[in-house]
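> Predicted model follows, preceded by the sequence.
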Amino acid sequence: MKTKSKRKILIIVLSIVMVLLIAGDWALSVIIYNENFNQRFESDEAFIRRVEDFDGLQRTKYEFASNKGQKLTGYLYTTEEKPHGIVVMAHGFGGGGHNSYMDCANYFAHHGYCVFAYDATGNDESEGEGVGGLPQGVIDLDYAITFVEESGNFPDLPIVLFGHSWGGYSVCSVLTYHPEVKAVIACSGFNSSSDMFEAEGKKQAGNGIYLILPFVKLHERMKYGGYASNTAMDGFSESDAAIMILHSLDDEVVPAKYGYDIYYEKYKDDSRFRFIHFQDKGHNYFNDETYRDEFNAEFDKWLETLDYDYNVSENKERFSKDRADYIHKNLDREKRFNSLDLELFGDFVGFYDEKIHGVIKSEEAFEK
């Protein structure tokens, strides 16, 4: 009897220990997740793009609610040119909202499209103490597309999507909820939200990341429901949209194996997919970086002339002001904000046009 009682006690103790260990791992996972992804992001004021930086570009501000009632701010970008489609843009993670993609919006707006670009939850002009997590990008895009379609503020035109990085994941995954979208361009994206936690975690913890990855997936599932488990591949299977996938094989922010390689393996022979890969263009390959590099070199020289240590906390406010003053006085806004790879964006427009014009022609034929 005593032996059996001791065994029962031992089992109970071990069970309690296991529960505590699991609870501890779960709590640790949530803390690490929030530190990496649940932050608020603001665009660098010194490099804020203004609509006046782009000839002929106009914009109208809108606000719309996302899943928890938080107000998101978006802008409809237009020109005098009559559009034949609407590009809904989803921005990347960590640099603030859509402002750094205004040059992309400008190009599309001058080449046959009006553009709706918004700041996701926890970014720039939109509400939210933090992003919350990567599935929030899919949620916000879902609500943005619905706003474009149902608010009555936008022309009734075919919708296409454009996204980079976090936005690249979002524009693909959201197809599950919006199969009516006609075409998607996804740059440097990833297949699932947990993939990015794995990619970032391996840099910091090596293979130890796999011990907490199941808890991260559970946390996201509890917080975001089906949005968390929905992937880009799920979106592809639920949609007939034309898909263009771009990635650079040396991308260290989003390694190609978490997105491009997965898609290519399944869809390389599918005519509705177009794949473009680069060898050495990193995570961002929209712009000619010549002027940026020149400016950064001059900025580094300026840093050496400062008569105080700008890395010391007590000099933080002083340096922030001096830095902003230097940038405002020396930045050539025309060169910095109008440096898109025009050949690449010409391909983007051609890809959209091919799909949109096909839709327009078929609709006209139906009416006749």
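That came through, no problem.

> going forward, measure contacts and count neighbours with C-alpha atoms only.
OK.

> Compute the distance between L20 and L28, please.
Distance from L20 to L28, counting by C-alpha to C-alpha, to the nearest Å: 12 Å.

> ok, the two, which is more surrounded?
The neighbour comparison of L20 against L28 (other C-alpha atoms under 10 Å) goes to L28, with 15 against 12.

> how near is that one to F215?
As judged by C-alpha to C-alpha, L28 and F215 stand 9 Å apart.

> same deal with F299?
Taking C-alpha to C-alpha, one finds F299 at 43 Å from F215.

> neighbour count winner among those two?
Shown here are F299 and F215; by other C-alpha under 10 Å, F215 has more neighbours (19 against 16).

> got a list of what that one touches?
F215 is in contact with D25, W26, S29, V30, counting by C-alpha atoms under 8 Å, 6 or more residues apart in numbering.

> hmm, which two among the residues you listed are most spread apart?
By the measure C-alpha to C-alpha, the contacts of F215 have their two most distant members at D25 and V30, which lie 8.6 Å apart.

> in the stretch 251-368 of the chain, which spans are strands?
Assigned by DSSP state E, counting those that start in this stretch, the strands in the stretch 251-368 of the chain fall at 273-278.

> Any idea how far apart the tips of stretch 72-85 sit?
22 Å.

> List the buried residues of that stretch.
Under the neighbour-count criterion of 16 or more other C-alpha atoms under 10 Å, stretch 72-85 has L72, T73, G74, Y75, L76, Y77, T78, T79, P83, H84, G85 buried.

> got it, and stretch 50-68?
Across stretch 50-68, burial judged by 16+ other C-alpha under 10 Å covers F54, L57, Q58, E63, F64, A65, S66.

> Was I right to think the first one contacts C104?
So the one you mean is F54. No. Using C-alpha atoms under 8 Å, F54 is not in contact with C104, being 10.8 Å away.

> Next up, a structure to set beside the first:
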Amino acid sequence: MKKEKRILPRVLLIILIVLFLGFVVITGLMHYTVTTSFTRGDYPDYPVVKYRYDHYQSHYPREEVSFLSGKNHLRGFLYGDKDADRLLVFSHGLGSGHEDYINEIIYMVDAGYLVFAYDGTGSGMSEGKSTVGLLQSALDLDAAFDYIHSSDALKDLPVYLMGHSWGGFAATEALGRHENIVAAVDLAGYAYPADLLIDQGSQMMGQDLSAMKFLFNISQLLTYGPKNFLRNAVDSINSTDTPILLVHGNQDEMISLDKISVIAYQDKLTNPNVQTLIITAEGQNDHNGILHSAEAVPHIAKLNEDFAAKMNTVQGLPEEELEARAIEFRREMVEAADLPLINRVNAELFSQILAFFDEASR
């Protein structure tokens, strides 16, 4: 009997150790899977239908700036009149750089804004082995504000924020954290990074991973530390009465309007100056479509349809040859495209954004 009593604690201890080691292994695998899914977001080295800065260069000079975000130097640019009395800080989406939004940036310059746009960590012209994760855009925007506050030319200007997707999250999460913010616009951003990770992971795995949210939060903790890992848009929006416009397409395939967007948490928002704009027009109501003009939608759809048809004819080729053919087809797409039409800004949306900013300035 005494022997059995001595054995029982040992068995329990062994079981606890095995469970703990299993937990560590599962957490480690989860963290590895999450972190390695974020690679660099470089500009493509083949022709694309979107304009880059070189299209505007002769009429719109820019000033390059550099600042640190963590250990990485980020490259950014100031576009527009240095005597402008409004500073717009623009944060781009994941997997690209700010020049993917050069049309929108120039539109805001023409509207009288000095625009500060930069490539985030692991993106475009900036340093970084990867984009790190869904919270990194907020840390990069923190670093951009450090640069602004250190600049005699910028530190006293009223600041307006705008961002798309990854950058939309940054624009909302910055509220209440920095001085001089007059208003912000979130274009298809998300509310909670962990929720988006779970949603995308669930789609990839074909099963609901909501029960594993604790593990996703641990992964965020390991990446960003105890001070940052729970940062989210909802708490930041509620920490201030700064006006914010939430824009989202009702058929967003990347960041679900009803589940992941900030609008999905509207019943939790206490900021009295939150406005929402849900885009429902076909072709303009998905993740990137909200930036397309109505006139460009059918042309873009036809180009994508033709590209997909061509790719279907070469399925089964070796990967390298398949990539080469894809680049060839993209070149043909650029040649066939009506570039001025495709690069036309969604003026209906941006006129509402300008009106929102003007109202917030009064």
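Noted; the coordinates are in hand. Owing to the predicted nature of the structure, the values given are computational and were not obtained by experimental measurement.

> What TM-score do the two superposed chains give?
Here the superposed chains carry a TM-score of 0.87, computed using TM-score structural alignment, normalised by the length of structure 2; 349 aligned residues with a C-alpha RMSD of 2.5 Å.

> show me the contacts for the residue mapped onto H292 of structure 2 from structure 1.
Using TM-score structural alignment as the criterion, the counterpart of H292 of structure 2 in structure 1 is N287. Each residue near N287 of structure 1 by C-alpha under 8 Å, 6+ apart is listed here: S339, L340, D341.

> out of these, which are buried?
Buried by 16+ other C-alpha under 10 Å: S339, L340, out of the contacts of N287 of structure 1.

> wouldn't E334 of structure 1 be in contact with D53 here?
Yes. If you go by C-alpha under 8 Å, E334 of structure 1 and D53 touch, sitting 6.9 Å apart.

> Am I right that L246 of structure 2 falls within a strand?
Yes. Assessed by DSSP: H, G, I helix; E, B strand; the rest coil, L246 of structure 2 belongs to a strand.

> Could you pull up the residues touching it?
L246 of structure 2 touches V185, D186, L187, A188, V262, I263, V274, Q275, T276, L277, counting by C-alpha under 8 Å, 6+ apart.

> K202 of structure 1 now?
Per C-alpha under 8 Å, 6+ apart, neighbours of K202 of structure 1: G208, I209.

> Which helix or strand contains it?
Using DSSP states H and E, the element containing K202 of structure 1 is helix 193-205.

> Measure the mean distance from that helix to structure 2 post-superposition.
By mean C-alpha distance after the TM-score superposition for structure 1, the fitted helix 193-205 of structure 1 averages 1.4 Å away from its aligned residues in structure 2.

> Mind listing what's buried along the helix or strand following that helix?
Scanning forward in sequence from helix 193-205 of structure 1 by DSSP H and E, the next helix or strand is helix 209-224. Across helix 209-224 of structure 1, burial judged by 16+ other C-alpha under 10 Å covers I209, I212, L213, F215, V216, K217, L218, H219, E220, R221, Y224.

> likewise stretch 258-269 of structure 1?
Buried residues in stretch 258-269 of structure 1, defined by neighbour count with 16+ other C-alpha under 10 Å: Y258, G259, Y260, D261, Y263.

> And D293 of structure 1, what's its match in structure 2?
Under TM-score structural alignment, D293 of structure 1 pairs with A301 in structure 2.

> Can you report how many residues lie near that match?
When counting by other C-alpha under 10 Å, one arrives at 12 neighbours for A301 of structure 2.

> How about L10 of structure 1?
For L10 of structure 1, using other C-alpha under 10 Å, the count is 12.

> With the one 5 residues further on instead?
Using other C-alpha under 10 Å, S15 of structure 1 has 12 neighbouring residues.

> nearest to F351 of structure 1, of the buried residues of stretch 50-68 of structure 1?
Taking C-alpha to C-alpha as the measure, F351 of structure 1 lies nearest L57 of the buried residues of stretch 50-68 of structure 1, at 22.4 Å.

> what's near enough to touch the residue lying closest to that closest one once chain neighbours are set aside?
Excluding the flanking residues, the one nearest L57 of structure 1 by C-alpha to C-alpha, 6 or more residues apart in numbering is T79, at 5.3 Å. Neighbouring residues of T79 of structure 1 by C-alpha under 8 Å, 6+ apart: G56, L57, Q58, A109, H110, C114.

> is it true that the fourth one touches V115?
Yes. In this structure A109 of structure 1 lies within contact range of V115 using C-alpha under 8 Å: 6.3 Å.

> what is in contact with these two at once?
Common neighbours of A109 of structure 1 and V115 (C-alpha under 8 Å, 6+ apart) are Y77, T78.

> of the contacts of L246 of structure 2, buried ones?
Using 16+ other C-alpha under 10 Å, the buried ones in these are V185, D186, L187, A188, V262, I263, V274.

> quick one, what contacts the first one?
It stands for V185 of structure 2. Per C-alpha under 8 Å, 6+ apart, neighbours of V185 of structure 2: L161, M162, G163, G168, A171, T172, I244, L245, L246, V247, I353.

> Same question for the last one.
Neighbour list for V274 of structure 2: P243, I244, L245, L246 [criterion: C-alpha under 8 Å, 6+ apart].

> mind checking how far the third one is from M162 of structure 2?
If I follow you right, that is L245 of structure 2. Distance of L245 of structure 2 to M162 of structure 2, computed by C-alpha to C-alpha: 9 Å.

> Show me the common contact partners of those two, please.
Joint contacts of L245 of structure 2 and M162 (C-alpha under 8 Å, 6+ apart) are A184, V185, D186.

> and which of those is nearest T36 of structure 2?
Distances from T36 of structure 2 to the shared contacts of L245 and M162 of structure 2, taken by C-alpha to C-alpha, are shortest for D186, at 26.8 Å.

> Hmm, E173 and the closest one touching each other?
No. Look at D186 of structure 2 against E173 with C-alpha under 8 Å: they stay out of range, at 9.9 Å.

> gap between the top helix by length along structure 2 and the chain center?
The helix spanning the most residues in structure 2, taking DSSP state H as the definition, is helix 2-36. Helix 2-36 of structure 2 sits 37 Å away from the centroid of its parent chain (C-alpha atoms, centre = their mean, to the nearest Å).
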